[in-house]
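Engineer: give me a 3D structure for the following:
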Amino acid sequence: WNIEESTEHEAVIGGLLAETTYSVTVAAYTTKGDGARSKAKVVTTTGAVPGKPTMMISTTMGNTALIQWQPPKEMVGELMGYQLQYKRTDEETFTSLELSKTKDHHTVTELHKGATYIFRLSARNRAGAGEAYVKEISTPEDLPTGFPLNLKVTGLTQSSTQLTWEPPNLKERNGKITYYRVVYKDINNQQDNNSNTTETHLTIEGLNPDTTYDIRVQAFTSKGAGPLSPSIQSRTMSNDFPTLNFGVKAVTKTSVLLTWDLPENYKSQAPFKILYNQQSVEVEGNQKRKLITHLQPDTDYSFVLTSRGIIAGGLQQQVSIRTAPDLIKAKPVSQTPQDGKMTINLPKVQTTTRVRWFYIVVVPQTQSMQRWKNPDEVDLEELLRSREGPMLRRRRHVESPRAYVAAKLTHLPPTFMLGDGQDYMGFKNKPLTNMQEFQWFVVAVLRNEGTDGTANYHLQTFYYQRRWVEEEEEGEACSRQTLPGGGSSPDPGE
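Structural biologist: Model prediction:
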């Protein structure tokens, strides 16, 4: 209601019954008595939700489940119907059905064989759905009815072929895949060869050079083998091709470091060519590594190394990778350095499920060292080898400062103290050097198949100037600030 003279325009009426309809009117009153009543408003109170029903589930041979139930023993208010939800335990979302109050059974069809399902049944009144009765069932396994997907070659040598694939479609697996069988043969020979693996990748060894092979793969459950996949053909490299062991040394979110070997007697200066994404990069014939940059995060790439003038036909090597995901969006923050130490605030990582280690890397800047534009330029393997003995460290003492790993961590804390002098899993977090400009960043080493991927965080720059207290001849202590020119000036507080 709306009365200008009154500030009380609402009231709470307690002590009502659940699931009951009431007629409500409002009247104003004074010391002389009540006024006229308002038009009646009809409202119905809600009530407590029902208890859980009882449920039984029986499966049939036709990939169906019969769900039967009885109403809740503790029923409050009028029963409006039932809500049935179900899903595979390895799926994220439920399938939800609203059923009428007169139903006492329902048949779910098209269940997958060899899967575990969770069912939830709850009764519903005007107040909402009550507690659910929860039950799990498992359907019997069968032979896979689908074949593995996306079979492809990811690497080649003169005597081997590296393969990857994906499991069959979920509904066609018909149980847990226990292993895969790769079936291959020389196209000029009818004899099949087999190799088994529990993984979704395999390297076939002992092949003949410059030979084309027909390759297929099939999945197995505890009940037996599924159908073979469509075949692909792969030609091993010729012995005339000079490179060996073309592979991936490191992967970041925007770059990949490719490496290869050369025979000891290889003298040719003819350049190699790396092909990827309709692009071509030339590499001098005596080089054995190449950093490919400006890639997209979390993206599949295939790289082919070939000699200039050599076309398809086996005289090339190929590797496939997926760049690291962009795990972090926000920039880390540096606080003011003091006494050889500095606190850094580290952003939260989106996920740690694939992270093996975190490395905090410090890069002292000198006139002879060009400032890095991107942490992806770091050679992590070289940094990890930098834990030398005392003799080499003494020799380096007179050299220019070098990049180093300050800490190795299993998880990334919210804050970290650079220069605290502590040992972190074999890496010394040494105090920061006075009058030295630094850059720092964090490298997350991911768990990958075959090679470690690294996801590098934003590069941070800071300039450290140490304050110290020195004794004067008279015994008085004064605080001084180091200047870039090497001198000192009194502290402003003096």
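Engineer: only C-alpha atoms from now on, for both contacts and neighbour counts.
Structural biologist: OK.
Engineer: contact partners for residue 272?
Structural biologist: 282, 283, 284, 285, 305, 306, 307, 308 (CA atoms under 8 Å, 6 or more residues apart in numbering).
Engineer: from those residues, pick the one nearest residue 461.
Structural biologist: residue 283 (32.8 Å; CA to CA).
Engineer: is it true that that closest one touches residue 292?
Structural biologist: No. Judged on CA atoms under 8 Å, residue 283 makes no contact with residue 292 at a distance of 11.2 Å.
Engineer: can you map out the helices along this protein?
Structural biologist: Under the criterion DSSP state H, the chain contains helices at 170-173, 380-384, 390-396.
Engineer: just those helices: most buried one?
Structural biologist: Greatest average neighbour count among the helices of the chain goes to helix 170-173 (a mean of 18), per mean count of other CA atoms under 10 Å.
Engineer: what about residue 35, how many residues nearby?
Structural biologist: Applying other CA atoms under 10 Å, we find 11 residues neighbouring residue 35.
Engineer: mind checking how far it is from residue 41?
Structural biologist: For residue 35, the distance to residue 41 equals 17 Å [CA to CA, to the nearest Å].
Engineer: same check on residue 214?
Structural biologist: Noted for residue 214: a distance of 80 Å to residue 41, by CA to CA.
Engineer: the more surrounded of the two?
Structural biologist: residue 214 (18 against 10).
Engineer: give me the number of residues near the closest residue to the more buried one other than its chain neighbours?
Structural biologist: Nearest-residue entry for residue 214: residue 233, 4.7 Å, with adjacent residues in sequence omitted and distances by CA to CA, 6 or more residues apart in numbering. Counted with other CA under 10 Å, residues neighbouring residue 233 total 15.
Engineer: next, the second sequence, to be compared with the first:
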Amino acid sequence: MVYVGEAVPTGEPLNITTTALSSSEMRVTWSAPDKNKQNGLIMGYKIFYWQQTEPHYRLNSDLNGNTHKSVYYEQPREMMEIVPDTTESFILLDLIKWSNYSIQLSAFNPAGDGPRSRAIVVETKEDTPGPVGALVFDEITMSQVKVSWKPPVEPNGILLGYYVMYETLINDFSKQVKQKINDNYLVVNGLRERVMYTFKVRAETSAGVGPETIGNVTTGPQPGSPPPPTDVISTQTLTSVKLKWKNPDYRAITGYLIEANNLNIKGALEWQPVSQIKNGRQERYELSYTHLAPSSQYTF
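Structural biologist: Okay, here's the model as predicted:
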């Protein structure tokens, strides 16, 4: 009798299944290779797994100065778990949320490792998103502000929208508003003039809403804004109001925002934008009555 010794397995593990248990956990199950391909005593299994990478694009220039776009993928970092032959199930932990993973298995005996199985791709579950980017405020007037933000760096799922809440807590006036939107910006009207508002924005996935990003803004003139025009005069025609003014000593004027207060509305304290001029320095403007309510008295 001649004993040749053991050889590495020539068969891979069989009946491999993968199940996402959560946004960061995954169960892998399998069965042993065919008996006639084990080539000795199976001592255990190796589970190889790595996160699939997204394509990246870059511009390259040739010797003639022509540019073209190329695509490349970052080299994935492969991880490995070793389990004994007594188990045919294992839970992978600390995975990246809402990500695709490739998984392969191999069996090993005293002679070495057998072939890897065909890669299986499985996606971890969605989770609540990370915070949105810093809140940016612009187009600020006495009664209006535009707030915008960048989507979360870690969406952790398909974004279903954003919850925006804004409030003010001054002594004589308190107001809190909450609404859901799909865009990553919101224009808010009807604000009190020269009042500080606190905005809070949260992103949402099917798993729920994420942490809030907070920012403060005060309505009215902002630091760096030009001084107001002076000597404003209004005269009426049959179809419009003609406005005249004197510009302040400020060279960087790019336009004007015309706001009006309807004195016929009892207790009206809010200025409403009625027109915007964006073509540089001027000292007169004709405002059509179509921008105003009929039979009303206004202050501009």
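Engineer: which one in the second structure is aligned with the residue nearest to residue 214 of the first structure?
Structural biologist: Here residue 233 of the first structure is matched to residue 216 in the second structure, going by TM-score structural alignment.
Engineer: who are the contact partners of its match?
Structural biologist: Residues counted as contacts of residue 216 of the second structure (CA under 8 Å, 6+ apart) are 196, 197, 198, 199.
Engineer: tell me the buried residues within the residues you listed.
Structural biologist: Taking 16 or more other CA atoms under 10 Å as the criterion, what is buried in these is 196, 197, 199.
Engineer: in strands only, show me the residues you listed.
Structural biologist: Those of those mapping onto strands are 196, 197, 199, per DSSP state E.
Engineer: of those residues, closest to residue 235 of the second structure?
Structural biologist: residue 196 (34.4 Å).
Engineer: setting the sequence-adjacent residues aside, check what's closest to the aligned partner of the closest one in the first structure.
Structural biologist: Correspondence of residue 196 of the second structure to the first structure, assessed by TM-score structural alignment: residue 212. Closest residue to residue 212 of the first structure apart from its sequence neighbours, by CA to CA, 6+ apart: residue 235 at 4.0 Å.
Engineer: ok, that neighbour - how many residues close by?
Structural biologist: 26.
Engineer: doesn't residue 214 make contact with it?
Structural biologist: No. Between residue 235 of the first structure and residue 214 there is no contact under CA under 8 Å: 9.0 Å.
Engineer: distance-wise, check residue 94 of the first structure relative to residue 28 of the first structure.
Structural biologist: Relative to residue 28 of the first structure, and taking CA to CA, residue 94 of the first structure is found at 53 Å.
Engineer: with neighbour numbers in mind, choose between these two.
Structural biologist: More neighbours surround residue 94 than the other of residue 94 of the first structure and residue 28, with 15 against 11 (other CA under 10 Å).
Engineer: show me what contacts that one?
Structural biologist: With CA under 8 Å, 6+ apart, residue 94 of the first structure has these contacts: 85, 86, 87.
Engineer: which of these sits closest to residue 345 of the first structure?
Structural biologist: residue 87 (41.9 Å).
Engineer: the closest one -> the second structure?
Structural biologist: Checking TM-score structural alignment: residue 87 of the first structure goes with residue 51.
Engineer: please apply the same query to residue 68 of the first structure.
Structural biologist: Checking TM-score structural alignment: residue 68 of the first structure goes with residue 29.
Engineer: tell me the spacing between the closest residue to its match other than its chain neighbours and residue 201 of the second structure.
Structural biologist: Once flanking residues are discounted, residue 29 of the second structure sits nearest to residue 89: 4.3 Å by CA to CA, 6+ apart. Using CA to CA, we find residue 89 of the second structure at a distance of 42 Å from residue 201 of the second structure.
Engineer: neighbour count winner among the two?
Structural biologist: residue 201 (28 against 14).
Engineer: just give the nearest non-adjacent residue to the more buried one, would you?
Structural biologist: In space, residue 201 of the second structure is closest to residue 164, 4.6 Å off (CA to CA, 6+ apart).
Engineer: in contact with that neighbour, which residues?
Structural biologist: 178, 179, 180, 181, 199, 200, 201, 202.
Engineer: that one maps to what in the first structure?
Structural biologist: In the first structure, residue 164 of the second structure lands on residue 182 (TM-score structural alignment).
Engineer: how far away is that match from residue 201 of the first structure?
Structural biologist: Taken as CA to CA, the span from residue 182 of the first structure to residue 201 of the first structure is 10 Å.
Engineer: contacts only, for the equivalent of residue 104 of the first structure over in the second structure.
Structural biologist: By TM-score structural alignment, residue 104 of the first structure lines up with residue 88 in the second structure. By CA under 8 Å, 6+ apart, the contact set of residue 88 of the second structure is 29, 30, 31, 32.
Engineer: right, and the second one touches residue 12 too?
Structural biologist: Spelled out, that is residue 30 of the second structure. No. The pair residue 30 of the second structure / residue 12 is not scored as a contact, 10.1 Å apart, by CA under 8 Å.
Engineer: ok, those two, which is more surrounded?
Structural biologist: residue 12 (24 against 17).
Engineer: just to revisit the earlier point, out of the buried ones among the contacts of residue 216 of the second structure, who's nearest residue 132 of the second structure?
Structural biologist: residue 199 (12.5 Å).
Engineer: isn't that closest one up against residue 163?
Structural biologist: No. Contact criterion CA under 8 Å: residue 199 of the second structure and residue 163 do not qualify, at 10.4 Å.
Engineer: shared neighbours of the two, anything?
Structural biologist: With CA under 8 Å, 6+ apart, residue 199 of the second structure and residue 163 have no common neighbours.
Engineer: tell me, how many residues neighbour the residue nearest to residue 437 of the first structure when sequence neighbours are not counted?
Structural biologist: The shortest distance from residue 437 of the first structure to any non-neighbouring residue, by CA to CA, 6+ apart, is to residue 463 (4.3 Å). When counting by other CA under 10 Å, one arrives at 15 neighbours for residue 463 of the first structure.
Engineer: for residue 440 of the first structure, see how far away residue 463 of the first structure is.
Structural biologist: From residue 463 of the first structure across to residue 440 of the first structure, the span is 11 Å (CA to CA).
Engineer: also residue 225 of the first structure?
Structural biologist: 53 Å.
Engineer: what about the two, which has more around it?
Structural biologist: Neighbour count, other CA under 10 Å: between residue 225 of the first structure and residue 440, residue 440 has more, with 24 against 19.
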